[in-house]
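Q: sequence first, predicted model second:
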Amino acid sequence: MTSTPTSPAGANATRTYGADPAQVYDVYPPAAGTSANGTVVVVHGGFWRAEYDREHAVPEAKAFAAAGYHVALVEYRRAGMPGGGVPGTLDDVRDVLASISSQPDLPQPLVLVGHSAGGHLVTWAAGQPWARERGITGVVSLAGVVDLGAADRLHLGDDAARAFVGSGPGTAAWTSADPMSTLPPAVPVRLVDGSDDDTVPLGVADAYVAKAKAAGGDVTEDVVQGADHFAVIDPSAPAFAHVLTAVRSLTGRPTP
């Protein structure tokens, strides 16, 4: 892996995991004087669309570093970009996690934290057979699109799920991308959702939580009262304390 000179403020490196300019991740070290158990991998949202990149997740990444964690902020190819969508975006998630898990300065365990479409991607990763091999001990979905069928029925993001997959429910591509197709997940899944989210409504998670639990999965949901879609990635919002609690529960680090 190589470093590039485009690292954002606070990051000490930007590393590549492929040839495309979008196949990169920024590395943030833990704040001085803090201690951490493992690495938080941040996967941004934006309904998988090209116009939404990782920049809006920088405050979130910095907050995890301030809490004492090593952090990797991931970029990936998105729908509307060459190679983006299914399967390219899913391939990127697999490949970036292989890269991160091989880095000596990004210690395991790895906890994946994804917001919105990123919540879909980390929950998808939780259901893959290689999840434990990558050192993943769990994932945290923040307002995640964890059920593509529900997203499709609600036409979330102007039918963003169909644009991402390139087809509709029932196709092989759709099944391959839907976290509902790989239950129970191979690692614990913690969902943190806002009661006032009108972008990815609470009901999107209902079937995933119920079916994952019925299949024996270690899955829990924390509904934060009064929180909207973006409160869960805002370090200044009360909802972010719930996110840190979920992360700490998966890294073995006690909650203060």
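A: Great, that's in hand.
Q: C-alpha only now, for contacts and for neighbours.
A: OK.
Q: what about the closest residue to residue 127 other than its chain neighbours, which SS state?
A: Once flanking residues are discounted, residue 127 sits nearest to residue 185: 4.2 Å by C-alpha to C-alpha, 6 or more residues apart in numbering. Per DSSP: H, G, I helix; E, B strand; the rest coil, the secondary structure class of residue 185 is coil.
Q: what ranges do the helices span in this protein?
A: Secondary structure of the chain by DSSP state H: the helices cover 58-66, 88-101, 117-126, 148-153, 156-165, 172-177, 206-214, 239-251.
Q: what number of residues lie near the residue nearest to residue 127?
A: Residue neighbour count, defined by other C-alpha atoms under 10 Å, stands at 27 for residue 185.
Q: what sits against it?
A: 123, 126, 127, 128, 212, 217, 218 (C-alpha atoms under 8 Å, 6 or more residues apart in numbering).
Q: most surrounded residue in those residues?
A: residue 123 (32 neighbours).
Q: residue contacts, the closest residue to residue 48 other than its chain neighbours?
A: Distances taken as C-alpha to C-alpha, 6+ apart put residue 78 closest to residue 48, at 5.3 Å, once the chain neighbours are dropped. Contact analysis of residue 78 by C-alpha under 8 Å, 6+ apart lists 48, 49, 50, 84, 85, 89, 164.
Q: likewise for residue 68?
A: Residue 68 makes contact with 30, 31, 34, 35, 36, according to C-alpha under 8 Å, 6+ apart.
Q: filter those residues to the buried ones?
A: 30, 31, 36 (16 or more other C-alpha atoms under 10 Å).
Q: show me what contacts residue 208?
A: Counting by C-alpha under 8 Å, 6+ apart, residue 208 has contacts 146, 147, 179, 180.
Q: want to compare, so here's the second one:
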Amino acid sequence: MPASANRMRRTLAVLLPVTMVAVTELPAQPPIPPTRRMSAADIDTVTLARPSIRQPYGADSLQWGELRLPDRQGRAARAPVAVLLHGGCWIASFATLRNTAPLADALAAGGMATWNVEYRRSDSPGGGWPNTFLDVAAAVDHLRVLARSFPIDTARVVIVGHSAGGQLALWAASRGALAPASPLYRADPLRPAAVVSLGGITDLDEFAQRAASGCGRGVPRLLGGPPAELPDRLAASSPIRRLPLGTPTLHIAGEQDGIAPDSVRQGYVQAARAAGDAPSVNRTVPGGHFELLDPRTEAGRTVVRELLSLLPSTRPGG
């Protein structure tokens, strides 16, 4: 295990003074041969094994999530929570929360509660600026409501985002520094213990230019115009402009991931460290952009192991 990853775990152990317990061993899953790079559609066909509880966090038809609970490990035990934010270029037709459901399933089997979130995208009625961001904020903060009825621990939350969801996950961790005048401001935001970006977008301006003919075209749709023409919106939403987050971050992507290449991820990590965010860790795994979401792949199993080892599995009490 890289020394930087060990430092991240030690940091979390200091931040979260709870009883450490062993991570639940992952259930065996049949591997799949690495014949080609996977797509979002491939991930949507992965069989799910655990039940989920559909819960709304707002009145809109897209403001809901799936809560999965681990098996109870003792009476009155509360489990840490992974909030999962799917990607899809911030465009509704590209992906839904079904894309992150296999990862949610595997984490729940391993001992973490999961809150797999749907939200309005740039082309959803009422979506885009600022409501896509406000949906994510409301979904994260809704964990406090869920904790009244379910055995989850809101002091031990990791926000996990894939692709465009990685941008939203990193942004969600920065909300405490937003000015009250910002349209993205929400009082008393729930602060995560860590953020894990899976092939995530760390720099909206850079991505909009680099991938202008592909997924990057979703950036002006998200912001309501070209980033260069909206500097205030860019500053309020682009992760690299939000540093320091004040939260440990782990960035994982496939070695063949063109959405989040190593050079861009490393640039963010270096900027985060320079701003005082420590630790900020960058890891590369086999595969492309979507293998990270499939627990049957080497990349997916690495993601699950990393997430399960970030936080203790349970703590007593309410």
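A: Here it is on my side, so go on. For clarity, every value in this text was computed on a predicted model and none was experimentally measured.
Q: just send the helices of the first structure back as a markdown table, with distance to residue 41 of the first structure too.
A: Formatted as a markdown table, the helices of the first structure follow (distance: least, C-alpha to C-alpha, whole Å):
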| stretch | distance to residue 41 of the first structure |
| --- | --- |
| helix 58-66 | 9 |
| helix 88-101 | 9 |
| helix 117-126 | 9 |
| helix 148-153 | 22 |
| helix 156-165 | 22 |
| helix 172-177 | 20 |
| helix 206-214 | 22 |
| helix 239-251 | 11 |
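Q: nearest to residue 17 of the first structure among these would be which one?
A: Residue 17 of the first structure lies closest to helix 88-101 among the helices of the first structure, at 5.9 Å (C-alpha to C-alpha).
Q: how about that closest one: buried residues?
A: 88, 89, 90, 92, 93, 94, 96, 97, 98, 99, 100, 101.
Q: looking at the residues you listed, which is nearest residue 158 of the first structure?
A: For these, the nearest to residue 158 of the first structure is residue 89 (19.3 Å; C-alpha to C-alpha).
Q: how about that closest one, what's its partner in the second structure?
A: Counting by TM-score structural alignment, residue 89 of the first structure corresponds to residue 132 in the second structure.
Q: same check, this time on residue 118 of the first structure
A: Match for residue 118 of the first structure (TM-score structural alignment): residue 165.
Q: ok, residue 191 of the first structure next?
A: Residue 191 of the first structure maps onto residue 251 in the second structure, by TM-score structural alignment.
Q: any idea how far that match is from residue 4 of the second structure?
A: 12 Å (C-alpha to C-alpha, to the nearest Å).
Q: count the residues that sit near residue 133 of the first structure.
A: Other residues lying near residue 133 of the first structure total 10 when counted by other C-alpha under 10 Å.
Q: thinking again about what came up before, most widely separated two among the buried residues of helix 88-101 of the first structure?
A: 88 and 101 (19.9 Å).
Q: tell me who's in contact with the aligned residue in the second structure for residue 18 of the first structure.
A: Using TM-score structural alignment as the criterion, residue 18 of the first structure maps onto residue 58 of the second structure. Contact analysis of residue 58 of the second structure by C-alpha under 8 Å, 6+ apart lists 64, 138.
Q: from residue 171 of the second structure, how far out is residue 58 of the second structure?
A: 20 Å.
Q: my guess is residue 283 of the second structure contacts residue 253. True?
A: Yes - taking contacts as C-alpha atoms under 8 Å, residue 283 of the second structure lies within contact range of residue 253: 6.7 Å.
Q: looking at those two, which has the bigger crowd around it?
A: residue 253 (31 against 17).
Q: I'd say the more buried one and residue 289 touch.
A: Yes - counting by C-alpha under 8 Å, residue 289 is a contact partner of residue 253 of the second structure at 6.8 Å.
Q: overlap in contacts, the two.
A: Here residue 253 of the second structure and residue 289 share the contacting residues 199, 260, scored by C-alpha under 8 Å, 6+ apart.
Q: which ones are touching residue 193 of the second structure?
A: 12, 15, 16, 155, 156, 157, 158, 247, 248.
Q: let's see it at 10 Å
A: Contacts for residue 193 of the second structure (C-alpha atoms under 10 Å, 6 or more residues apart in numbering) come out as 11-12, 15-16, 154-159, 173, 246-249, 310-311.
Q: what do you get for residue 205 of the second structure?
A: If you count contacts by C-alpha under 10 Å, 6+ apart, then residue 205 of the second structure has 216, 219, 220, 226, 227, 228, 231, 234, 238, 240, 241 around it.
Q: quick check: angle from the strand ranked longest in the second structure to helix 164-173?
A: The residue-count maximum for a strand in the second structure (DSSP state E) belongs to strand 152-162. With axes from the mean of the first three to the mean of the last three C-alpha atoms, to 10 degrees as the basis, strand 152-162 of the second structure and helix 164-173 are set at 140 degrees to each other.
Q: which of the contacts of residue 193 of the second structure count as buried?
A: Here, 16+ other C-alpha under 10 Å leaves 11-12, 154-159, 173, 246-249, 310-311 buried among the contacts of residue 193 of the second structure.
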